[in-house]
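**Student:** Return atomic coordinates for the entry below.
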Amino acid sequence: MAGSAEHGSSSEATVVARRVSARLASLAPSATLAVDAKAKALKAAGEDVIGFGAGEPDFPTPPAVVAAAQAACADPANHRYTPVAGLPELREAIAAVTARDSGLEVSASQVLVTNGGKHAIFNAFAALLDEGDEVLIPAPYWTTYPEAAALNGGVPVPVPTSAADGFHVTVEALEQARTPRTKVLVHVSPSNPTGAVLGREETAAIGAWAAEHGIWVLCDEIYQHLVYGPHRFWSLPAVAPEIADRAVVVNGVAKTYAMTGWRVGWLIGPPDVVSAATNLQSQATSNVANVAQQAALAALTGGLEPVAAMRAVFDRRRQTIHRMLNECPGVTCQEPEGAFYAFPSVEGVLGRQLAGRRIDSSATLAEVAIEEAKVAVVPGEAFGAPGYLRLSYALADEDLQEGVSRLQKLLASAG
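**Tutor:** Next up is the predicted model:
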């Protein structure tokens, strides 16, 4: 009977494999969204869960942006198809703020408006990668980079960084990982999940190295306005102009203006790459929703005052979570330099007993945390960094303090 059961299971798996493409069957779901969904489901069931999973500001979208969207709904021009690459006035505004904030001069024709930053990353990889091309991705990394690269035929190659170096990738590490198949380097500063911010000299050196070896650079600048203390954001193609013709910049309004749900991002690059990505988008999604584009236009042309107010709150929370995590038994946490994530090491907890379970990994610890303390965190395994947790501090101060206090109590009971 056992043999029959195994045979049936194998046949079933074969049928599933035939029904779903191998490429999508191997695709991992977003770990961060999965944790957030679990936390929300538990809350809906009446559980008192505090979620540190999702990377989205807890602030409402600025009122002027919402008002612009409401007005746009009444304009029949927004009820129709518009150019695939985006509303001309929005593309002009994106070029203008890119010059202002990144120091990178581009024309509106080099801008493709996308359905959020993830869509921009996917389009960029689709335009750049052929089957077997290698993509260097500094680790720890955001979960989407390797999956989007692989979906487009690329081979993700993690490039390790260390806490001792502040999770700053080095040219030496990149050179060690480079092969004749290396096509693209992913560059992200400030970093999700570590909060690391690379300095000007580091950034320029990476750009010069990529230019020397003919490697494309995908620059994710989505957190450019969220830097703290003495740290500054530096746009790689701006400080290393020799790489500008092989650089693609992705950005969006999600993090800066608390507009994650509006789904407006963009891709900036050389004309041939932008043209190819636009052709892809014409067949995949066409234009981004016009009302959302009008909201993004209002955000970009409305000044940075709301951004400064949100950044001040994030900075306060950053200092609080850094202090409190370092008070947790077995936990050490570097101070985040940018974005809104803390990335503590839990190596000191591994191998111990919690709630009757042996904590053999950070994934196990995350399971125990939500089951026993009702605290949702993302395990480091999702970011290519076992032994760590990622906690977003984009949540209310009282929830942040209560959530970390629960972790402190839970970890204090470890045997």
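**Student:** Every contact and neighbour count from this point should use C-alpha atoms.
**Tutor:** Will do.
**Student:** what ranges do the strands span in the stretch 151-300 of the chain?
**Tutor:** Ranges of strands within the stretch 151-300 of the chain are 155-160, 182-188, 216-220, 247-252, 265-268, based on DSSP state E, counting those that start in this stretch.
**Student:** Let's see this one next, to set against the first:
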Amino acid sequence: MRIAPLNPAIAGTSVPPVMEARRWLGGVTFPPDRPLINVSQAAPLDPPPEGLRRAIAEAALNDPAAHLYGPVLGMAALRAEVAAQWSRAYGGQIAENQVAITQGCNQAFCAVMVTLAGAGDEVIIPTPWYFNHKMWLDMQGVKAVSLPTGAGLIPDPQAAAALIGPRTKAIVLVSPNNPGGAEYPAETIRAFRDLARARGLVLVIDETYRDFDARTGAPHTLFTDPDWAGGGTDPGFVHLYSFSKAYRLTGHRVGAIVASTARLAEVEKFLDTVAICPGQLGQIGALWGMRNLSAWVAAERIEILARRAAISAGLVTLPGWKTLGCGAYFAYVEHPSPLPAPQFAQNLVREAGVLLLPGTMFMPVTDPAGQRQLRIAFANIDTAGIALLMGRLRALTF
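**Tutor:** Coordinates of the predicted model:
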């Protein structure tokens, strides 16, 4: 059906990949002895722990303020808790007024980008990219400049430097990476910060999956710089986070921005316009989780690392498959089929009862590498499920 009028920027934006993939399930039946294995989306399927659910329920029943508008930049108590815990975790100094709470991390990204770039500007993003980042830039008429990654899907700051032009406003990193799973070395992140500072750009780091990093200690040292938030000609860097994965709060949409107070003053304009304030109940749940679930989150991390080990070991046994990256919730692989990735992925639904995403959803259409690649979001299947997945992939004939 033709719609008129239609913003050409929206019309030119790709359809949501996870929703597109779900449509492949139409008309396909999955018998009880071979149910669908859905590794297309990185979202916890289980509910939060009971204590967190009770905290939300009690607030819903007994706290009248939980149903009212709150501060545009989020609850003061949650902002303060993030500032305190992040200061300890990263070894730096973060103030409460340098934290904003958003309706999920996607909104955090959109809010920050609105303050940075407008139509005709450019933002550098490594490929394979997180598709929602690319979609938002397309909607705003901002050119996403792709930065191909090297071994282990690690981006190269020198390669990024060659892409900087007069309209470049920012560089965006995601670590641990979605879709590639790569954990960027601290020295790589520092080099990107140095590049951004030298060229007057903002470095935006999405750390949605920081709670599932295989490394111990802080993943980078940027917050140890007393001037991390910038000043003068230095625009500083911006950190993004999601409470969805650590506390299973995907449906409540709670994210965070850590940035300079000047940046957040501009972010506030956007947030007030699109949401007025983040949802109160989700924030109450996130705050309760931060204060009470550190041991539980640590156990969740150990479980995800066990699944990572299981899928890494399983992929090695698949003839012709190559692991490009594996970490957090994701494995990113090359497949051996002669079919292009989108067709191969759709065939997997019918032939193997497996739903995953093709690499073309994470790459420019002009990059042939996407035709050979797939993303497997393994966090929602346990080690037994991973073994079953490997068995189905091993049984394929090409």
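**Student:** picking up where we left off before, can you tell me which of the strands of the stretch 151-300 of structure 1 is nearest to Ala363 of structure 1?
**Tutor:** Smallest distance to Ala363 of structure 1 across the strands of the stretch 151-300 of structure 1 (Cα to Cα): 19.5 Å, for strand 155-160.
**Student:** what range in structure 2 does that closest one sit on?
**Tutor:** Strand 155-160 of structure 1 corresponds to residues 143-148 in structure 2, going by TM-score structural alignment.
**Student:** any idea how far the matching stretch is from the chain center?
**Tutor:** 17 Å (Cα atoms, centre = their mean, to the nearest Å).
**Student:** same deal with stretch 166-173 of structure 1?
**Tutor:** Computed by Cα atoms, centre = their mean, the separation of stretch 166-173 of structure 1 from the middle of its chain amounts to 19 Å.
**Student:** quick one on the thing from earlier: include mean neighbour count when you put the strands of the stretch 151-300 of structure 1 into a markdown table, please.
**Tutor:** A markdown table is the format used below for the strands of the stretch 151-300 of structure 1 (neighbours: other Cα atoms under 10 Å):
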| stretch | mean neighbour count |
| --- | --- |
| strand 155-160 | 20 |
| strand 182-188 | 23 |
| strand 216-220 | 24 |
| strand 247-252 | 27 |
| strand 265-268 | 28 |
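**Student:** Of all those strands, which one is nearest Ala312 of structure 1?
**Tutor:** In terms of Cα to Cα, the element of those nearest to Ala312 of structure 1 is strand 247-252, at 20.2 Å.
**Student:** That closest one to strand 182-188, inter-axis angle?
**Tutor:** Using axes from the mean of the first three to the mean of the last three Cα atoms, to 10 degrees, the direction of strand 247-252 of structure 1 lies 40 degrees away from that of strand 182-188.
**Student:** how about the longest helix seen in structure 1: buried residues?
**Tutor:** Identified as the longest helix of structure 1 according to DSSP state H is helix 305-325. Residues of helix 305-325 of structure 1 classed as buried: 306-307, 310-311, 314-315, 317-318, 320-322, 324-325 (neighbour count, 16 or more other Cα atoms under 10 Å).
**Student:** so the helix or strand following it matches what in structure 2?
**Tutor:** Sequence-wise, the next helix or strand downstream of helix 305-325 of structure 1 (DSSP states H and E) is strand 341-342. Using TM-score structural alignment, strand 341-342 of structure 1 lines up with residues 330-331 of structure 2.
**Student:** what's the average per-residue distance for that stretch once overlaid on structure 1?
**Tutor:** Here the mean offset of stretch 330-331 of structure 2 against structure 1 after fitting is 0.4 Å, by mean Cα distance after the TM-score superposition for structure 1.
**Student:** so stretch 266-274 of structure 1 matches what in structure 2?
**Tutor:** By TM-score structural alignment, stretch 266-274 of structure 1 lines up with residues 256-264 in structure 2.
**Student:** distance between the ends of the matching stretch?
**Tutor:** For stretch 256-264 of structure 2, the first-to-last residue distance is 11 Å (Cα to Cα, to the nearest Å).
**Student:** What of stretch 179-193 of structure 1?
**Tutor:** Taking Cα to Cα, the first and last residues of stretch 179-193 of structure 1 lie 26 Å apart.
**Student:** That one maps to which residues in structure 2?
**Tutor:** The alignment of stretch 179-193 of structure 1 onto structure 2 (TM-score structural alignment) spans residues 165-179.
**Student:** Could you give the separation of that stretch from the chain centroid?
**Tutor:** Relative to its chain's centre, stretch 165-179 of structure 2 lies at 12 Å (Cα atoms, centre = their mean).
**Student:** List the contacts of it.
**Tutor:** The contact list for stretch 165-179 of structure 2 (Cα atoms under 8 Å, 6 or more residues apart in numbering) reads 116-117, 120-126, 128-130, 181-184, 196, 201-210, 213, 327-332, 362, 375.
**Student:** swap in stretch 331-349 of structure 2?
**Tutor:** Contacts for stretch 331-349 of structure 2 (Cα under 8 Å, 6+ apart): 24-25, 28, 36, 179-181, 311-312, 320-326, 354-360, 370-378, 398.
**Student:** try 7 Å this time
**Tutor:** With contact meaning Cα atoms under 7 Å, 6 or more residues apart in numbering, stretch 331-349 of structure 2 is reached by 24, 179-181, 320-326, 354-359, 371-377, 398.
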